[in-house]
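S.K.: this is a predicted model, with the sequence first.
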Amino acid sequence: MTDDATGARTYDVLVIGSANADLTVRVDRRPGPGETVLGTDLVENAGGKGANQAAAAARLGARTALLAKVGDDAFGEMVLDGQREAGTELRHVLVERGARTGTAMIVVGPDGDNAIVVSPGANSRLLPGDVTDARAAVAASAVVSLQLEIPPETVRAAVAVAGETGTRVVLNPSPVPEVLDPALLEAADPLVVNEHEARGLSGLDAGTAADWARALRARGARSVVVTLGAQGALALDDAAGDPVAVPGVAVTAVDTTGAGDAFTGALATRLAAGADLADAARFAVRVGAVSVTRAGAQPSYPTAEELD
């Protein structure tokens, strides 16, 4: 499905994934086993890897839609308000009566690093049939962005529909499984992973990020991006070539929550606009760098004007 006879797509980016309420507390140090520490006042924000990536893309000006499921509770409304503020199309967000919206409990240390526990809630009720029902939206999108905070069978259904409709798949396999479904790996263009995920999925016990990227490409991924935190990223598009190193941007980190989602949303945005993988990764590194200088996930994401 396209929006006119010229073949133009209705959406630049369709994100199919999770939507959560983020409950964040900052601490002077993270507690050890059996230990209690005092933190700051609780801060509630819209989050979830899917909703975060949609918000990041929409704030950068991409025509963005979100397919997700929330509960009919106050957290669900908070999630929807966050997407409205970002500019995301919400007609494909489903509200499940009697369900609790997914929730993430986040503890942020003084260095900006975080520890997160997620209760899936309504995310676990986003089913393959919901994706099939949204086939027209997938077909109308240049890129579909996927993560693994929703049921694996739903992700597989999204990959299948994207393959049938010719929609490019950006896959961020997080939370990372021990073994990634080969059908998902082979659809990923690119597979977006951090160093830990890249090593685990590559099957290599040692090596460098470049080695892991090549191994993942050899295992079937159409292209690979490895994020390196403050050091930037590696982008591998050509199976016979070397990964392109994208340098990081020097910033003072305040909160790294949602930085990977900012990166992935920005990457999908630039790929939808026709950029090559290395250029898209350069843009995404800048967006991710801005996001860690501000507290929270979605509230930290820059607009295109702020990035300039």
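M.R.: Received it, and whenever you're ready, just let me know what you need.
S.K.: for the rest of this, base every contact and every neighbour count on C-alpha atoms.
M.R.: OK.
S.K.: list the buried ones in stretch 116-127?
M.R.: Using 16 or more other Cα atoms under 10 Å as the test for burial, stretch 116-127 gives Ser119, Pro120, Gly121, Ala122, Asn123, Ser124, Arg125, Leu126, Leu127.
S.K.: which residues touch Pro151?
M.R.: When contacts are counted by Cα atoms under 8 Å, 6 or more residues apart in numbering, Pro151 touches Asn123, Ser124, Arg125, Leu126, Leu127.
S.K.: included below, for side-by-side comparison, is a second structure:
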Amino acid sequence: MNRIAVLGSANMDLVVRQSRLPRPGETIFGSGFDTVPGGKGLNQAVAAARLGGAVDFLGALGADAYGTQLRALLATEGIRSTGVRESSESTGTAHISVVDSGENSIVVVSGANATVTDLDDTQRTTIADAAFLVMQCELPVAVLVQAIAVAREAGVFTVLTPAPVMPLPDGFLSSVDLVVPNQIEAEELTGESDPVRAAESLSANKTWAIVTLGAEGSVIAYNGEVLGLAPARPVQAVDTTAAGDTFVGALVARLALKVGGSVPVSEDDMVEALRWATVASSVAVTRVGATTSMPSLAEVAAILA
């Protein structure tokens, strides 16, 4: 089976539900609190595994209670974790405020994630042996650059979620096979407020780009040309946390079931994978939490049947 290597962050999400965000200096009451496994890397790994992907997770966890819980989750989800280091820093945390409309705001404390500044031999081998490499920007940029170099040499298909947006080396984005930002991230990266133009810019030089637009769907482009707008599946959202990560994990899992990393991804393959990703993310927003909201392969298949 074509394996998916996910290089990224792993956090424990500390989630507060409330009617609205407080103003500066204001104290308000919340309506609920949960601790939920998260982090963009871990989220994408879990989403891909639940959608049928064979997944390796690469990153770092602290030698603390949160780290123990996240290692247990990886094992439960069938995700291989030989590329997870133990750090003297605490496991990363994300402090999430979810308002009644379903929207959220997030503050991340990187902890052990910030210690992943270069790849060890196990991580390099795992990437080289994979069909797909999936990354985000919650790890230091230096390790992302190394991972891209290893993947390109081995002919591995690379996927980047450029979140949070940060300065990247010249040519980095164009060296990625698929970039998946949301509309805000796409505008920050390109200066284009129009998501169609942003997708055209991001997809230059034979790169795939999918700009997600929430309830408006997503724009897909390749090699500087927009191929179309994929509509969203209408649902009543209760929590948008990890919707984007679910989208990416499902997308790559579907691609991995159809093509290998060394085989060019066709437009038909990408469009079909996009359908699965759209449905998976639509299910996730109807549930509370990050990994707790992600659907199974059977759930998505039943909706698409």
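M.R.: Perfect, I can see it now. Everything numeric in this text was worked out from a predicted model, so none of it was measured.
S.K.: report the TM-score for the pair.
M.R.: TM-score of the superposed chains, computed with TM-score structural alignment, normalised by the length of the second structure, equals 0.92; 292 aligned residues with a Cα RMSD of 1.5 Å.
S.K.: report the contact partners of the equivalent of Ala284 of the second structure over in the first structure.
M.R.: When the first structure is aligned by TM-score structural alignment, Ala284 of the second structure is paired with Ser291. Going by Cα under 8 Å, 6+ apart, Ser291 of the first structure touches Thr256, Gly258, Ala259, Ala262, Ala297, Ser300, Tyr301, Pro302.
S.K.: now the third one: closest residue in space that isn't a chain neighbour?
M.R.: Read it as Ala259 of the first structure. Spatial nearest neighbour of Ala259 of the first structure, chain neighbours left out: Gly288 (5.3 Å); criterion: Cα to Cα, 6 or more residues apart in numbering.
S.K.: just to revisit the earlier point, so of the buried residues of stretch 116-127 of the first structure, which ones are in strands?
M.R.: Ser119 (DSSP state E).
S.K.: make CSV from the buried residues of stretch 116-127 of the first structure and add distance to Thr269 of the first structure to it.
M.R.: As requested, these are exported to CSV (distance: Cα to Cα, whole Å):
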residue, distance to Thr269 of the first structure
Ser119, 28
Pro120, 26
Gly121, 28
Ala122, 27
Asn123, 24
Ser124, 26
Arg125, 27
Leu126, 24
Leu127, 25
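S.K.: of all the buried residues of stretch 116-127 of the first structure, which comes closest to Asn172 of the first structure?
M.R.: Asn123 (16.4 Å; Cα to Cα).
S.K.: that closest one matches what in the second structure?
M.R.: Matched by TM-score structural alignment, Asn123 of the first structure corresponds to Asn113 in the second structure.
S.K.: likewise for Asp211 of the first structure?
M.R.: Using TM-score structural alignment, Asp211 of the first structure lines up with Arg197 in the second structure.
S.K.: so is that match in a helix, a strand, or just coil?
M.R.: Arg197 of the second structure falls in the helix class when you classify it by DSSP: H, G, I helix; E, B strand; the rest coil.
S.K.: try the one 4 residues further on
M.R.: On the three-state scheme (three-state DSSP), Ser201 of the second structure is labelled helix.
S.K.: please name the nearest non-neighbouring residue to it.
M.R.: Gly224 (6.1 Å).
S.K.: same thing with Met1 of the second structure?
M.R.: Closest to Met1 of the second structure by Cα to Cα, 6+ apart is Ala54, at 7.0 Å.
S.K.: then Val79 of the first structure?
M.R.: Ala46 (4.8 Å).
S.K.: stretch 128-138 of the second structure aligns to what range in the first structure?
M.R.: The alignment of stretch 128-138 of the second structure onto the first structure (TM-score structural alignment) spans residues 139-149.
S.K.: show residues contacting the matching stretch.
M.R.: 1-3, 9-18, 49-50, 53, 120, 123, 138, 155, 162, 165-176, 265, 268, 271-272.
S.K.: coming back round to it: highest neighbour count among the contacts of Ser291 of the first structure?
M.R.: Tyr301 (34 neighbours; other Cα atoms under 10 Å).
S.K.: and that residue, what pairs with it in the second structure?
M.R.: Match for Tyr301 of the first structure (TM-score structural alignment): Met294.
S.K.: hmm, that match is touching Ala45, no?
M.R.: No - applying Cα atoms under 8 Å, one finds Met294 of the second structure not in contact with Ala45, separated by 11.0 Å.
S.K.: circling back to that earlier point, roughly how far is the match of stretch 128-138 of the second structure from the heart of the chain?
M.R.: In terms of Cα atoms, centre = their mean, to the nearest Å, the centre of stretch 139-149 of the first structure is found 10 Å from the chain centre.
S.K.: then stretch 133-145 of the second structure?
M.R.: On Cα atoms, centre = their mean, the centre of stretch 133-145 of the second structure falls 11 Å from that of its chain.
S.K.: same question, stretch 170-181 of the second structure
M.R.: Chain-centre distance of stretch 170-181 of the second structure: 14 Å, with Cα atoms, centre = their mean.
S.K.: where does it end up in the first structure?
M.R.: Aligned by TM-score structural alignment, stretch 170-181 of the second structure corresponds to residues 182-193 of the first structure.
S.K.: superposed on the second structure, what's the mean shift for the matching stretch?
M.R.: With mean Cα distance after the TM-score superposition for the first structure, stretch 182-193 of the first structure departs from the second structure by a mean of 1.5 Å once superposed.
S.K.: give me the residues contacting that stretch.
M.R.: Residues contacting stretch 182-193 of the first structure (Cα under 8 Å, 6+ apart): 156, 159, 163, 168-173, 219-227, 264.
S.K.: which parts of that stretch are buried?
M.R.: For stretch 182-193 of the first structure, burial by neighbour count (16+ other Cα under 10 Å) applies to Leu184, Leu185, Glu186, Ala187, Ala188, Asp189, Pro190, Leu191, Val192, Val193.
S.K.: no more questions from me, cheers.
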